[in-house]
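Novice: Predicted model and sequence follow; I will ask about them next.
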Amino acid sequence: MQRHFIYDYVLIDLPPSFNNLVTAALYSSNYLIIPCTSDTFCSYCVGLIGETLPRFINEWQLGCQRYNTYNPHDERYNDLGKPVFIGWIFNGYDTRKPKNEQNKQTIAADKKMESKISESVKKLLESLGKITVYTAVPKKYESVNFRLGGIEDMNVLIQNSMWQNCPIAKLSEFRPVRDLQNRASWSPQQTDLIKELTNAFESIAYKIIDYCK
């Protein structure tokens, strides 16, 4: 892939663990984005990242120092092991449209969980701010608590997207999979949701591009 295409950004989706694959990805990545779902485990994991990432960075720096001692002319690894946290994304939450209201709102339970995750992110920022070997938190975006945006629950749309190998933004150009919802066309509500999700994805993408400049 790398030989035939030029990429501005490559997103690596990783499981919520700290195995060797995740560790290697952290060491080799320039930036870190945390997707957050509406559950207590996610809030716990954000806090765990704050505890674990500084230790990983310290271990990497010690390893680099030992390597550079015996390989003083090899500078390939000097810029690795410095992932910068640029934000978190709240996804999978439910919305409702209140009576006599035009705009949808996040349901109370998910809104409360979002607030809890936001508090965990604040503690994460404090922990990452203590890293001294590089700037792990870009200060100019601190005021927005690094929330890149939100992606609400896509319900059957995400299954259609995977089955048809089609991005959500292009889904309206395809017919629904009958085995998933037993209908030959998208409902007006689904068409509206596709548009809303497309706008949400684009907003997040532009923020990521801006933050990574």
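Specialist: Done, it's in.
Novice: can we go C-alpha only for contacts and neighbour counts from here?
Specialist: Fine.
Novice: for the chain, which strand is longest?
Specialist: Longest strand in the chain by number of residues (criterion: DSSP state E): strand 84-93.
Novice: Name the helix or strand for residue 23, please.
Specialist: For residue 23, the host element (DSSP states H and E) is helix 20-28.
Novice: For that helix, buried residues please.
Specialist: Residues of helix 20-28 classed as buried under the neighbour-count rule (16 or more other CA atoms under 10 Å) are 22, 23, 25, 26, 27.
Novice: Show me what that helix is packed up against.
Specialist: Helix 20-28 is packed against helix 40-70, with contacts defined by 3 or more CA pairs under 8 Å, 6 or more residues apart in numbering; DSSP states H and E.
Novice: Which other helices and strands does the helix it packs on contact?
Specialist: Using 3+ CA pairs under 8 Å, 6+ apart: helix 40-70 touches helix 20-28, strand 31-37, helix 108-128.
Novice: this is the comparison structure:
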Amino acid sequence: MLLPVVPSSPLPVASDFSTLSWQDLRTAVQACTRCAISKTRTQTVFGTGNQQAAWMVIGEAPGAEEDRQGEPFVGKAGQLLNNMLLAIGMPRETVYIANVLKCRPPNNRDPQVDEAANCRGYLERQIALVNPTLILVVGRIAAQNLLQTTAPLARLRGQEHRAPVSGTPVVVTYHPAYLLRQPSDKRKAWQDLLFAREVFARHAQSPH
């Protein structure tokens, strides 16, 4: 008789982490071995910035430099993100920055479905702890994972979305690494940032 296969590491749900403090959440991420990329990482990349920020920026996953330094959005893409935020009056130190994945996928490949699912509870708890007025999501993969959609980036831009669990307003734009490869789209990204600022101003009128 065939016995049912029991997963060795079941996918987490948000409630697994719903009572964790910042420090306990960071410790859980550092110790995480829920999927195979935990074996190839140099270190986890938890997140950085103001833990009471009104803006939260969410990207896809750590790259090689982030894996080495343990901080999201460093290097050229990070510098461009800093400049983008500064252009709308939001210096990097005033926002909180995190990724969908806390470990670097090998060779910077796209995250797999199970990997994003394994990390989802961590990100949802970060959003709950920050309790931002606005989430700015950069890149197609991060947007699709956060919003649980397969819609292309072009359809996600220019709209106000809501994060599924928290209900936080979400605005989508291009990933800085993409803009470094396709600088002609920086004008569209600027339009997204202006739209994000408008959405933020509208919601900031209510208590944060």
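Specialist: Right, received. Where do you want to start? Just so we're clear, the structure is a prediction, and the values are computed from it rather than from any experiment.
Novice: Quantify their similarity with the TM-score.
Specialist: Here the TM-score for the pair of chains, by TM-score structural alignment, normalised by the length of structure 2, is 0.34; 100 aligned residues with a CA RMSD of 4.2 Å.
Novice: before we move on, back to that, closest to residue 70 of structure 1 among the buried residues of helix 20-28 of structure 1?
Specialist: Proximity of the buried residues of helix 20-28 of structure 1 to residue 70 of structure 1 was ranked by CA to CA; the top entry is residue 27 with 20.7 Å.
Novice: Pull up the gap between that closest one and residue 205 of structure 1, please.
Specialist: 23 Å (CA to CA, to the nearest Å).
Novice: Could you do residue 160 of structure 1 as well?
Specialist: Distance, residue 160 of structure 1 to residue 205 of structure 1, by CA to CA: 22 Å.
Novice: before we move on, back to that, closest one to residue 92 of structure 1 among the helices and strands packed on helix 40-70 of structure 1?
Specialist: Residue 92 of structure 1 sits nearest to strand 31-37 of all the helices and strands packed on helix 40-70 of structure 1, at 5.8 Å, using CA to CA.
Novice: The closest one packs against which elements?
Specialist: Contacting strand 31-37 of structure 1 under the criterion 3+ CA pairs under 8 Å, 6+ apart are the following elements: helix 40-70, strand 84-93.
Novice: can you state the direction angle for it and helix 20-28?
Specialist: Using axes from the mean of the first three to the mean of the last three CA atoms, to 10 degrees, one finds that strand 31-37 of structure 1 and helix 20-28 are set 130 degrees apart in direction.
Novice: So for strand 31-37 of structure 1, what gets flagged as buried?
Specialist: Going by 16+ other CA under 10 Å, strand 31-37 of structure 1 has these buried residues: 31, 32, 33, 34, 35, 36, 37.
Novice: Name the nearest of the buried residues of helix 20-28 of structure 1 relative to residue 86 of structure 1.
Specialist: Within the buried residues of helix 20-28 of structure 1, the smallest distance to residue 86 of structure 1 is 13.5 Å, found for residue 26 (CA to CA).
Novice: separation between that closest one and residue 20 of structure 1?
Specialist: 10 Å.
Novice: Likewise for residue 180 of structure 1?
Specialist: 36 Å.
Novice: same thing with residue 158 of structure 1?
Specialist: Relative to residue 20 of structure 1, residue 158 of structure 1 is positioned 29 Å away (CA to CA).
Novice: Do I have it right that residue 123 of structure 1 meets residue 47?
Specialist: Yes - under the criterion of CA atoms under 8 Å, residue 123 of structure 1 makes contact with residue 47 at 7.0 Å.
Novice: Just want to know which of these two has more residues nearby.
Specialist: Legend: neighbour count by other CA atoms under 10 Å for residue 123 of structure 1 and residue 47, higher for residue 47 (20 against 16).
Novice: Report the contact partners of the more buried one.
Specialist: Residues counted as contacts of residue 47 of structure 1 (CA atoms under 8 Å, 6 or more residues apart in numbering) are 120, 121, 123, 124.
Novice: Between the helices and strands packed on helix 40-70 of structure 1, which one is closest to residue 89 of structure 1.
Specialist: Nearest to residue 89 of structure 1, of these and by CA to CA, is strand 31-37 at 4.7 Å.
Novice: tilt between that closest one and helix 40-70?
Specialist: Using the same axes, to 10 degrees, strand 31-37 of structure 1 lies at 160 degrees relative to helix 40-70.
Novice: still on that earlier bit, identify the contacts common to residue 123 and residue 47 of structure 1.
Specialist: With CA under 8 Å, 6+ apart as the test, residue 123 of structure 1 and residue 47 reach no residue in common.
Novice: quick one on the thing from earlier: distance to residue 69 of structure 1 for the buried residues of strand 31-37 of structure 1 - can I get that in TSV?
Specialist: Listed next are the buried residues of strand 31-37 of structure 1 as TSV, based on distance: CA to CA, whole Å:
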residue	distance to residue 69 of structure 1
31	27
32	29
33	33
34	35
35	38
36	40
37	43
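Novice: which residue ranges form the helices in structure 2?
Specialist: 22-30, 64-69, 75-87, 113-130, 140-147, 153-156, 176-181, 186-204 (DSSP state H).
Novice: Looking at the ones you listed, which one is packed in the most?
Specialist: Compared across the helices of structure 2, helix 140-147 shows the largest average neighbour count, a mean of 22 (mean count of other CA atoms under 10 Å).
Novice: And that helix, what does it pack against?
Specialist: In terms of contacts (3+ CA pairs under 8 Å, 6+ apart), helix 140-147 of structure 2 is packed against helix 153-156.
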